[in-house]
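Participant: okay, here's the prediction I keep looking at, along with the sequence it came from:
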Amino acid sequence: MRLSRIIMALTVGLAVVAVPTAAGAAQPQPAPSATTDPPQPPPYPPVVASLTVNRPTIFLGETVILTGTNFGPNETVDISVTVTPLAAPAGGQAPARRSDGSTVAMAPVAYQASAPLNFTAFTNAQGRFTKSYKPSVTGLLTFTATGRESGRTASTELRVLHKKQPLPVTGDSLGTPMKLGGGLVGAGAIMLLLTLAWRRRQRFGGAAH
């Protein structure tokens, strides 16, 4: 009898001790922090500048408009130009031909003003600029624009072709029409003389009858 009471008392004591332990274990525990750094905002895509020309191909002596966008606001933009020669056409430039069959080379037109290979442009509050440019050489021109403060850069290409030139007028070219005109005048004079002689012969022949 006494033994059973002792066992019951031990069971009740163990139950009382186990209840707080189970309650503490049931409480949610805070998740361990993976990092102590504050959360960072999501990254934004970088701003890409652009540079374009209004015409991709022109003839020498014509003007193009360069347009830059997405540069820094109110920024100075440096523009450099590199020139790559174009491939010569098959057979080269056709020479002028004289009336006797000989040829004479055509000299290219010389331009007094030389376009700069380095110049600047200035953007507005939206980071945009326009700049006119008149090339003085033929070839494939590459424009590279770089913002001084933003460091943004962009490039574009322009193809400049030789302007078609009319055939040169040489002394032989002038002599040919003059020779033809002189020949026609001479032929007309001969026909006139023959006509007068024929009329005179008809007049005297009629009088003889």
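Facilitator: Yep, that arrived. What you see is a predicted model, and the numbers here were worked out from it, not measured in a lab.

Participant: C-alpha only now, for contacts and for neighbours.
Facilitator: OK.

Participant: tell me which element residue 43 falls in.
Facilitator: Here residue 43 is covered by no helix or strand, with elements defined by DSSP states H and E.

Participant: for it, give me its contacts.
Facilitator: Listed by Cα atoms under 8 Å, 6 or more residues apart in numbering, the contact set of residue 43 is empty.

Participant: residues contacting the host helix or strand of residue 159, please?
Facilitator: Per DSSP H and E: residue 159 is located in strand 153-161. Contacting residues not belonging to strand 153-161 are listed as 49-53, 55-60, 135, 137-147 [Cα under 8 Å, 6+ apart].

Participant: for the buried ones among those, write the corresponding PyMOL selection.
Facilitator: Selection command for PyMOL covering only the buried members of the contacts of strand 153-161, criterion 16 or more other Cα atoms under 10 Å:
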select buried, resi 49+50+51+52+53+58+60+135+137+138+139+140+141+143+144+145+146+147
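
Participant: which of the contacts of strand 153-161 fall within strands?
Facilitator: If you go by DSSP state E, the contacts of strand 153-161 have 50-53, 57-59, 139-147 in strands.

Participant: quick one: which of those is nearest residue 125?
Facilitator: Nearest to residue 125 among the ones in strands among the contacts of strand 153-161: residue 147, at 13.8 Å, using Cα to Cα.

Participant: dropping in the other structure now:
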Amino acid sequence: MRLSRIIMALTVGLAVVAVPTAAGAAQPQPAPTVTDTPQPPPYVPQPASLTVNRPTINLGETVVLTGRNFGPNETVDIVVSVTPLAAPAANQPRRSDGSTVAMAPVAYQASAPLSFTAYTNSQGRFTKHYKPHVTGLLTFTATGRESDRTASTELRVLDKKQPPLPVTGDSLGTPMKIGGGMVGAGAVLLLLTLAWRSRGRFGMGSAR
């Protein structure tokens, strides 16, 4: 009897110990928290661009070059190449049969390309004023030193405009006055000559 009581007591004790463990296992576990923030999609850089504010100018005028989407705060090298413009047909010499003679390129067309630099801001943008010293079709090619991005644009440079000759009233009035006076003097001389001949015909010139 004593042994059966001991076994029963051990069984009850094990049951009491197992009940809290089972109750704790049955409780719902908290969901894990997400600490990583979502990452933005990868940035795709825009292609670099180079523009001029005026596509055609006359020699002596200034244009503004604008570069965009280059590297931030970098040096941009700009190279200028010159291509001669075709001479108008009216200015080309002609042969006796009426055909035109091709003109040889002038000396400045063989000159080396020009170059200069510009500096971008934190947004990869720059502006640069440029005053050409030659006529022709100018091609600007800009290349970023660090980003290696490149862009180009063209500019047509024509000869200087020739100012029209001034036409004033005095410049026209003076020749007209002189011409009118000469015509009037000629008419008077003609009338005197005719009167002299008429007088001699009737014998009035020899009478005393």
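Facilitator: Yep, it's here. As the structure is a computational prediction, the values presented were derived from the model and not from experiment.

Participant: any idea what the TM-score is?
Facilitator: The pair, once superposed, lands on a TM-score of 0.52 when counted by TM-score structural alignment, normalised by the length of the second structure; 128 aligned residues with a Cα RMSD of 3.4 Å.

Participant: between strand 139-147 and the strand holding residue 159 of the first structure, find me the angle.
Facilitator: Angle, strand 153-161 of the first structure to strand 139-147, by axes from the mean of the first three to the mean of the last three Cα atoms, to 10 degrees: 160 degrees.

Participant: returning to that earlier point: and the ones in strands among the contacts of strand 153-161 of the first structure, which two are furthest apart?
Facilitator: Across those, the longest distance by Cα to Cα is 29.3 Å; it joins 59 and 147.

Participant: with adjacent residues omitted, what lies nearest to residue 55 of the second structure?
Facilitator: In this structure, residue 55 of the second structure finds its nearest non-sequential neighbour in residue 155, 5.1 Å apart by Cα to Cα, 6 or more residues apart in numbering.

Participant: same question, residue 119 of the first structure
Facilitator: Closest to residue 119 of the first structure by Cα to Cα, 6+ apart is residue 79, at 5.4 Å.

Participant: so which strand or helix has the one you found?
Facilitator: Secondary structure assignment for residue 79 of the first structure, by DSSP H and E: strand 76-84.

Participant: in contact with the residue nearest the centre of the second structure, which residues?
Facilitator: In the second structure, the centroid-proximal residue (Cα atoms, centre = their mean) is residue 52; its distance is 1.1 Å. By Cα under 8 Å, 6+ apart, the residues touching residue 52 of the second structure are 63-66, 153-155.

Participant: please apply the same query to residue 82 of the first structure.
Facilitator: For residue 82 of the first structure, the contacting residues are 117, 141-143, by Cα under 8 Å, 6+ apart.

Participant: picking up where we left off before, which one in the first structure is aligned with the residue nearest to residue 55 of the second structure?
Facilitator: When the first structure is aligned by TM-score structural alignment, residue 155 of the second structure is paired with residue 158.

Participant: burial measure for that match, as a count.
Facilitator: Counted with other Cα atoms under 10 Å, the neighbours of residue 158 of the first structure add up to 21.

Participant: and residue 144 of the first structure, what does it touch?
Facilitator: Residue 144 of the first structure neighbours (Cα under 8 Å, 6+ apart): 79-81, 153-156.

Participant: give me that answer again for 6 Å
Facilitator: Going by Cα atoms under 6 Å, 6 or more residues apart in numbering, residue 144 of the first structure touches 79-80, 154-155.

Participant: thought residue 131 was touching residue 63 of the first structure, still the case?
Facilitator: No. In this structure, residue 63 of the first structure is not within contact of residue 131 by Cα atoms under 6 Å, at 10.4 Å.

Participant: please enumerate the helices of the second structure.
Facilitator: Using DSSP state H, the helices of the second structure run over residues 2-26, 169-201.

Participant: quick one, which of the ones you listed is nearest to residue 93 of the second structure?
Facilitator: Between residue 93 of the second structure and these, the shortest separation by Cα to Cα is 33.9 Å, and it involves helix 169-201.

Participant: most neighbours, which of the contacts of residue 52 of the second structure?
Facilitator: When neighbours are counted by other Cα under 10 Å, residue 155 leads those with 21 neighbours.

Participant: measure that one to residue 21 of the second structure for me?
Facilitator: Plainly put, residue 155 of the second structure is 86 Å away from residue 21 of the second structure if you go by Cα to Cα, to the nearest Å.

Participant: distance check, residue 177 of the second structure against residue 121 of the second structure.
Facilitator: Applying Cα to Cα, the value for residue 177 of the second structure to residue 121 of the second structure is 69 Å.

Participant: between those two, who's got more neighbours?
Facilitator: Each of residue 177 of the second structure and residue 121 had its neighbours counted (other Cα under 10 Å), and the higher figure belongs to residue 121 (15 against 11).

Participant: got the contact list for the more buried one?
Facilitator: 72-73.

Participant: show me what it lines up with in the first structure.
Facilitator: Using TM-score structural alignment as the criterion, residue 121 of the second structure maps onto residue 124 of the first structure.

Participant: check the gap between its match and residue 69 of the first structure for me.
Facilitator: Taking Cα to Cα as the measure, residue 124 of the first structure falls 10 Å from residue 69 of the first structure.

Participant: ditto for residue 176 of the first structure
Facilitator: 59 Å.

Participant: and the two? Which one has more around it.
Facilitator: Neighbour count, other Cα under 10 Å: between residue 176 of the first structure and residue 69, residue 69 has more, with 19 against 14.
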